[in-house]
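Peer 1: The following block contains a protein sequence and its predicted model.
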Amino acid sequence: MPETAPVLRRDEDGIASLTLNRPSARNALSMAMMEALLDALDAVDADRSVKVVVLAAEGPAFCAGHDLKELRAIGRNAEGLGAIFARCSQLMQRLQSIRQPVIAKVHAMATAAGCQLVATADLAIAAETARFATPGVNIGLFCSTPMVALTRNVGRKQAMEMLLTGEAIDAAAATRFGLINHAVPAAELDAAVTAMARRIASKSPLTLAIGKEAFYAQVERSTAAAYDYAAAVMTRNMLARDAQEGVGAFIDKREPTWTGC
């Protein structure tokens, strides 16, 4: 696939596939790549026909993290470096703030900010041959921003091992750690991701949006505050037409017809 654009989009059956498209650079997150991905996320968030987003990549790696050549060119310019890392943080938060669930389809190595992408996605399915690492410590640049997403997915001891050693873990370990949902044979990756995306896309888009927003809003709160918040969300959710339709369909033993409102 020619590198015509840093991010490619393909839509089918309510599923938008966003594909990182810098294979010659192992899909490193240059500023241009991050800007393109942010624009793509804004576009799908505004597109009511899209129910699920799949984040994929072209080439020999899923994502090699930040573009080290770009960072070296900036040099010891704190403002320039700060702009890069701030944009990356904005990108990660945007992945979680769009209405649709995001599934990372990881076919190969995901390192540093690439591993951060996987950890940030709502769900992740990887080929059994994929590998994951936060190797910044090996080049004197601790993976501090990837650490934020990593520690919100895996146990502290597992996160510290990855961060302090810089060593890669395989897909089986990533599944045990909670970094990804499933590891499948490489030949079955497309089918596994498509099957999960279609299952999710069959649900009410309004309910998916409410649930995703509520998940991230409650997870950092105390238990009591989370319950108060979640009870208010369920009340608002129950008043929606889709909830009324879903409950009625369940009682009447029929398939629901979602309207997204």
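Peer 2: Alright, I've got the coordinates.

Peer 1: CA only for contacts and neighbour counts going forward, please
Peer 2: OK.

Peer 1: Break down the stretch 101-250 of the chain into its strands, ranges please.
Peer 2: 102-106, 109-111, 123-127, 131-133, 169-170, 182-184 (DSSP state E, counting those that start in this stretch).

Peer 1: Please tell me how far Ala46 sits from His66.
Peer 2: 27 Å (Cα to Cα, to the nearest Å).

Peer 1: Would you mind pulling up the elements that the helix or strand in which Gln93 is found packs against?
Peer 2: Gln93 is located in helix 78-97, with elements delineated by DSSP states H and E. Applying 3 or more Cα pairs under 8 Å, 6 or more residues apart in numbering; DSSP states H and E, we find helix 78-97 packed against helix 31-46, helix 68-74, helix 113-120, helix 205-219.

Peer 1: okay, those in JSON lines with distance to Lys105 and mean neighbour count next?
Peer 2: Compiled in JSON lines, these are given as follows (distance: least, Cα to Cα, whole Å; neighbours: other Cα atoms under 10 Å):
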{"stretch": "helix 31-46", "distance to Lys105": "15", "mean neighbour count": "18"}
{"stretch": "helix 68-74", "distance to Lys105": "24", "mean neighbour count": "13"}
{"stretch": "helix 113-120", "distance to Lys105": "9", "mean neighbour count": "27"}
{"stretch": "helix 205-219", "distance to Lys105": "19", "mean neighbour count": "17"}
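
Peer 1: Distance to Pro2 added to those, as CSV?
Peer 2: Shown next, in CSV, are those (distance: least, Cα to Cα, whole Å):
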stretch, distance to Pro2
helix 31-46, 15
helix 68-74, 21
helix 113-120, 21
helix 205-219, 34
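
Peer 1: Buried residues of the helix or strand that contains Arg9, list them for me.
Peer 2: Arg9 is part of strand 7-12 when elements are defined by DSSP H and E. Of all the residues in strand 7-12, those buried under the rule 16 or more other Cα atoms under 10 Å are Val7, Leu8, Arg9.

Peer 1: gap between the nearest residue to the first one once chain neighbours are set aside and Ala40?
Peer 2: Okay, so that is Val7. Nearest residue to Val7 in three dimensions, chain neighbours excluded: Leu20, at 4.8 Å (Cα to Cα, 6 or more residues apart in numbering). The gap separating Leu20 from Ala40 is 11 Å, by Cα to Cα.

Peer 1: Put this next to the first one:
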Amino acid sequence: MSDALVTCDVTERIAVLTLNRPGALNALSDAVLAALKDRLTAIAGDDTVKVVVIRGAGKVFCAGHDLKEMQAGRAAADGGAAYFADLFTRCGAVMQLIPRMPQPVIAQVHGIATAAGCQLVAACDMAVAAEDARFGVNGVNIGLFCSTPMVALSRNVPRKQAFEMLTTGEFIPAARAREIGLVNRIASPNRLEAETMALAQTVAGKLGVAVRIGKRAFHEQALMPLDQAYDYTRDVMVENMLERDTNEGITAFIEKRKPDWA
């Protein structure tokens, strides 16, 4: 594997991003966050990529922020206040970039996903986890409430379940993560990559413009009151219907043939 902190491999229109800092449990250092942002930004502008998978090298998916790097920030005259604010702003920007990307993003989780690592899973559109994977927002165990990870987590799972995870600092197994909606699918460890890629390939096989339109609308309407959401998605449906390949897809279905998509 490349020495890059986040590697990128594209196969059959699926981009696989690998957090590549296994010796530090793929902690989200300043450099890793910058590399991940650069990779995601580049892919967002690449129309040839239809799905993105994020995974971790080594034993775990991601162990959260780099605590040693954070502690070093305390050496500043302000005790680290400016550095901490900048760090959490940069991390938040990466987490917000994921739902704004035109391509669906799938987390492939093994080992542990903890604190900002769990936040990264929650920020992705979908997640597939190994049966023995564990998830936690356990900053409270060392005196740091996971307030920024809480944002993505509480938008994925029921409030009481999120609050329990945040206040107890306990890990939950993959099966429980699926029950509460943090994970879509679980697989045996030796099938994790295959199951993740099967999901990615299914999505990549759909009409790209429809998925891009739909992902944008999915996240936008979730922030709106009910009546506004229906008005907005009405216009989105019109936009989608007017696409050349949507017309072809419907016509092909009626005529019982495969669509001739550009």
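Peer 2: Nice, I can see it. Quick caveat: nothing in here was measured; it's all calculated off a predicted structure.

Peer 1: follow-up on the earlier one: list residues touching both of Leu20 and Ala40 of structure 1?
Peer 2: Val7 (Cα atoms under 8 Å, 6 or more residues apart in numbering).

Peer 1: follow-up on the earlier one: now, which of the buried residues of strand 7-12 of structure 1 sits nearest Arg131 of structure 1?
Peer 2: Val7 (22.1 Å; Cα to Cα).

Peer 1: which stretch among the strands of the stretch 101-250 of structure 1 comes nearest Leu71 of structure 1?
Peer 2: Per Cα to Cα, nearest to Leu71 of structure 1 of those: strand 109-111, 16.1 Å.

Peer 1: Provide the aligned range in structure 2 for the closest one.
Peer 2: Using TM-score structural alignment, the residues of structure 2 aligned to strand 109-111 of structure 1 are 112-114.

Peer 1: who touches the matching stretch?
Peer 2: Val60, Phe61, Cys62, Ala63, Gly64, Val121, Ala133, Arg134, Phe135, Gly136, Val137, Asn138.

Peer 1: so the third one makes contact with Val32?
Peer 2: No - contact status for Cys62 of structure 2 versus Val32: not in contact, 11.1 Å apart, counting by Cα atoms under 8 Å.

Peer 1: and for these two, which residues touch both?
Peer 2: Leu19.

Peer 1: Going along the chain, name the helices of the stretch 151-261 of structure 1.
Peer 2: 156-165, 171-177, 189-201, 205-219, 223-238, 241-252 (DSSP state H, counting those that start in this stretch).

Peer 1: TSV please, covering the ones you listed and showing distance to Leu123 of structure 1.
Peer 2: As requested, the helices of the stretch 151-261 of structure 1 are exported to TSV (distance: least, Cα to Cα, whole Å):
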stretch	distance to Leu123 of structure 1
helix 156-165	18
helix 171-177	11
helix 189-201	10
helix 205-219	11
helix 223-238	21
helix 241-252	24
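
Peer 1: So which of those is nearest Met147 of structure 1?
Peer 2: Among the helices of the stretch 151-261 of structure 1, helix 156-165 sits nearest to Met147 of structure 1 (Cα to Cα), with 7.4 Å.

Peer 1: quick one: that closest one aligns where in structure 2?
Peer 2: The aligned range for helix 156-165 of structure 1 is 159-168, by TM-score structural alignment.

Peer 1: In contact with the residue nearest to Val7 of structure 1, which residues?
Peer 2: So Leu20 of structure 1 contacts Pro6, Val7, Leu8, Asn27, Met33, Leu55, Ala56, Ala57, Glu58, Phe62 (Cα under 8 Å, 6+ apart).

Peer 1: redo that, cut-off 7 Å
Peer 2: Pro6, Val7, Leu8, Asn27, Ala56, Ala57, Glu58 (Cα atoms under 7 Å, 6 or more residues apart in numbering).

Peer 1: From Asn27 of structure 1, how far out is it?
Peer 2: 6 Å.

Peer 1: ok, and the closest non-adjacent residue to Val203 of structure 2?
Peer 2: Val51 (7.2 Å).

Peer 1: The one you found: neighbour count?
Peer 2: Neighbourhood size, Val51 of structure 2 [other Cα atoms under 10 Å]: 27.

Peer 1: That one matches what in structure 1?
Peer 2: That one, Val51 of structure 2, aligns with Val52 by TM-score structural alignment.

Peer 1: I figured its match hits Ile98, correct?
Peer 2: No - look at Val52 of structure 1 against Ile98 with Cα atoms under 7 Å: they stay out of range, at 10.2 Å.

Peer 1: check contacts around Gly249 of structure 2.
Peer 2: Pro259.

Peer 1: distance of the alignment partner in structure 1 of it from Phe177 of structure 1?
Peer 2: When structure 1 is aligned by TM-score structural alignment, Gly249 of structure 2 is paired with Gly246. As judged by Cα to Cα, Gly246 of structure 1 and Phe177 of structure 1 stand 35 Å apart.

Peer 1: next one: Pro23 of structure 1
Peer 2: Taking Cα to Cα, one finds Pro23 of structure 1 at 28 Å from Phe177 of structure 1.

Peer 1: cool, Thr19 of structure 1 as well?
Peer 2: In terms of Cα to Cα, Thr19 of structure 1 sits 26 Å off from Phe177 of structure 1.

Peer 1: cool, and Ala126 of structure 1?
Peer 2: Taking Cα to Cα, one finds Ala126 of structure 1 at 14 Å from Phe177 of structure 1.
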